[in-house]
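Whatever this is, show me its structure:
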Amino acid sequence: MTRIDAKFATLTAEGKKAFVAYVMAGDPDYATSLELIKGLPGAGVDIIEMGLPFTDPMADGETIQLAGQRALEAGQTLQKTLDMAAEFRKTDDTTPIVMMGYYNPIFNRGVDRFLVDAKAAGIDGLIVVDLPPEEDDELCIPAQQAGLNFIRLATPTTDDKRLPKVLQNTSGFVYYVSITGITGSAEASAADVAPEVARIKSQTDLPLIVGFGIKTPEAAQSIASVADGCVVGSAIVAELAKGCSVAEVLAFVRSLSDGAHRA
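Got it, this is the predicted structure:
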């Protein structure tokens, strides 16, 4: 059982929905980012999604793209992202960390070496958006064998024919992308999301977490009420980009987690 599995077991026992927060590792710099990540559990975050900055983030909107650029310009690397997770683990051995990003940096490091290092650093799961199920032998299956969850994204265009393929080697949870398009674009609607969540949950026992387009505590509550929880990323990253202090960003995160936990 991974930390992700354990977290969902605890939340289910408590009758609570999950609140997942995404931040870009190294944005705007290593020290600030580490301080923010260390503060997330205290702000009510159940699972941390740590973005791995990459030069060509094709699934991300402007907010996340700019965060990645700031992180790269400040010297963030895959190794520093693993170091950040390891530093976090010195004081928190229970909050799950999911590394989210693209395959190129992992491929460049070498899959076997990366998985050993990620496990040692305390990473619990991976979301690699540019590796489709047809490439499961590349990273997904080795990751699961190494004890890491491999979390797959389902979208509004994942039809009933495609869905079983998406689900077959997924573990930890399923990430439902509530809107078509890139991160940070449209607003998610619970009315639109609810039937899709029901359709996917009829095909899997895994928790289903909804992300993209959630920007307010009210939206977090609304979306979490029709799923097993929600993810907020761009709205949190945008607060940091505005120059808010870590304390101010964490206060905003607390408002979002409170919303999700009211669901």
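
all contacts plus neighbour counts: C-alpha atoms, from now on.
OK.

Helices of this protein, start to end?
Taking DSSP state H as the test, the helices found in the chain are 3-14, 30-39, 62-73, 78-89, 103-109, 111-121, 140-145, 163-167, 190-201, 217-224, 234-241, 246-261.

one more to line up against the first:
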Amino acid sequence: MRRVEHVMGFPVSVRIDDEDFPRAPVDDLFAWLREVDARFSPFRPDSEVSRLDRGEVRTASPGLREVLDLCEEYRIATGGAFDVRLPGRRLDPCAVVKGWSVQKGADLLSAAGATRFCLNAGGDVIASGGPWRVGVRHPEHADRLCTVLDVTDRAVATSARYERGDHILDGRTGRPATGLLSMTVVAPTMTEADTVATAAFALGAEGVAWAAARENCEVFAVDAGRRVLRSAGFPGVAGPVVAA
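As a prediction, this is how the structure comes out:
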């Protein structure tokens, strides 16, 4: 089964290789992502995040509380470099919401019996079963790859400047983080992979060692000087990309 929809501001595709997998869990996956977008988007004035930011909601729902707790955990872990509450700006937990919600969507598929699938959310990939090969885009050339990963039961997330420019800010300064061109993290869950990648990018050059030191995380980064930096266990291989 294969399906693609545009939700949360980016394309989301799913490929499920289990034979005769039912359609309903895939419907549930996309319904869940649409619900998250409606509730947690800071770009929607009627979302829970926007209403909480304006003081119209006093107590966050359990889901939003979980997201905000993760945001605070990473703010502390990065010494304030990762911060979703910058002065003069609206509350924006998108850096956690994306990975958190996509992981929960993958969990829905697994709970329904899917054992081998690839879920790609705007270039961040959950590879269940496997092995799957996932390409990491070159930060300066859209038609090139830096490397190809051979992954099984892992999530791969990249934070970079090539899609949205200098959109990741260093919370310590309030200015764009420019020490890295791209940061890719492989972790057991997309919640961790995506958030660690963004937090490390916000830290700049020091974020490479910070991310690599986190348990169960492997990293591949290109710094502003165009040096390639990777952790010893990063699962890079050569060969064609079959899932990216």
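
Can you calculate the TM-score here?
Once superposed, the chains reach a TM-score of 0.26 (TM-score structural alignment, normalised by the length of structure 2), with 112 aligned residues with a CA RMSD of 6.1 Å.

so which of the helices of structure 1 is the most packed in?
Stretch with highest mean neighbour count among the helices of structure 1: helix 217-224 (a mean of 24; mean count of other CA atoms under 10 Å).

Give me the packing partners of that one, helices and strands only.
helix 190-201, strand 208-211, strand 229-232, helix 246-261 (3 or more CA pairs under 8 Å, 6 or more residues apart in numbering; DSSP states H and E).

Do I have it right that S159 of structure 2 meets T198?
Yes - with contact defined as CA atoms under 8 Å, S159 of structure 2 reaches T198; the gap is 5.6 Å.

so what sits against both of these two?
M183 (CA atoms under 8 Å, 6 or more residues apart in numbering).

Need the helices and strands packed on helix 217-224 of structure 1 in a markdown table (columns: distance to A21 of structure 1).
As requested, these are exported to a markdown table (distance: least, CA to CA, whole Å):
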| stretch | distance to A21 of structure 1 |
| --- | --- |
| helix 190-201 | 19 |
| strand 208-211 | 10 |
| strand 229-232 | 5 |
| helix 246-261 | 8 |
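
and the helices of structure 1 as JSON lines, adding distance to V210 of structure 1?
Formatted as JSON lines, these follow (distance: least, CA to CA, whole Å):
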{"stretch": "helix 3-14", "distance to V210 of structure 1": "15"}
{"stretch": "helix 30-39", "distance to V210 of structure 1": "21"}
{"stretch": "helix 62-73", "distance to V210 of structure 1": "18"}
{"stretch": "helix 78-89", "distance to V210 of structure 1": "24"}
{"stretch": "helix 103-109", "distance to V210 of structure 1": "22"}
{"stretch": "helix 111-121", "distance to V210 of structure 1": "25"}
{"stretch": "helix 140-145", "distance to V210 of structure 1": "21"}
{"stretch": "helix 163-167", "distance to V210 of structure 1": "15"}
{"stretch": "helix 190-201", "distance to V210 of structure 1": "8"}
{"stretch": "helix 217-224", "distance to V210 of structure 1": "7"}
{"stretch": "helix 234-241", "distance to V210 of structure 1": "14"}
{"stretch": "helix 246-261", "distance to V210 of structure 1": "11"}
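
quick one, which of those is nearest to Y176 of structure 1?
Between Y176 of structure 1 and the helices of structure 1, the shortest separation by CA to CA is 7.7 Å, and it involves helix 190-201.

now the angle from that closest one to helix 217-224?
Helix 190-201 of structure 1 runs at 30 degrees relative to helix 217-224, counting by axes from the mean of the first three to the mean of the last three CA atoms, to 10 degrees.

quick one: contacts for the closest residue to A86 of structure 1 other than its chain neighbours?
Distance criterion CA to CA, 6 or more residues apart in numbering; nearest residue to A86 of structure 1, sequence neighbours excluded, is A121 at 4.4 Å. A121 of structure 1 sits next to 82-83, 85-86, 89 when contact means CA under 8 Å, 6+ apart.

those helices in structure 2, which residues are they?
According to DSSP H, the helices that structure 2 contains are 24-40, 48-53, 62-77, 94-111, 190-203, 207-212.

Dump those helices to CSV, plus distance to H6 of structure 2 and mean neighbour count.
Shown next, in CSV, are the helices of structure 2 (distance: least, CA to CA, whole Å; neighbours: other CA atoms under 10 Å):
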stretch, distance to H6 of structure 2, mean neighbour count
helix 24-40, 9, 18
helix 48-53, 21, 20
helix 62-77, 22, 16
helix 94-111, 13, 20
helix 190-203, 19, 28
helix 207-212, 30, 21
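
With distance to L149 of structure 2 added, can I get the ones you listed in TSV?
Listed next are those as TSV, based on distance: least, CA to CA, whole Å:
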stretch	distance to L149 of structure 2
helix 24-40	25
helix 48-53	35
helix 62-77	26
helix 94-111	19
helix 190-203	14
helix 207-212	17
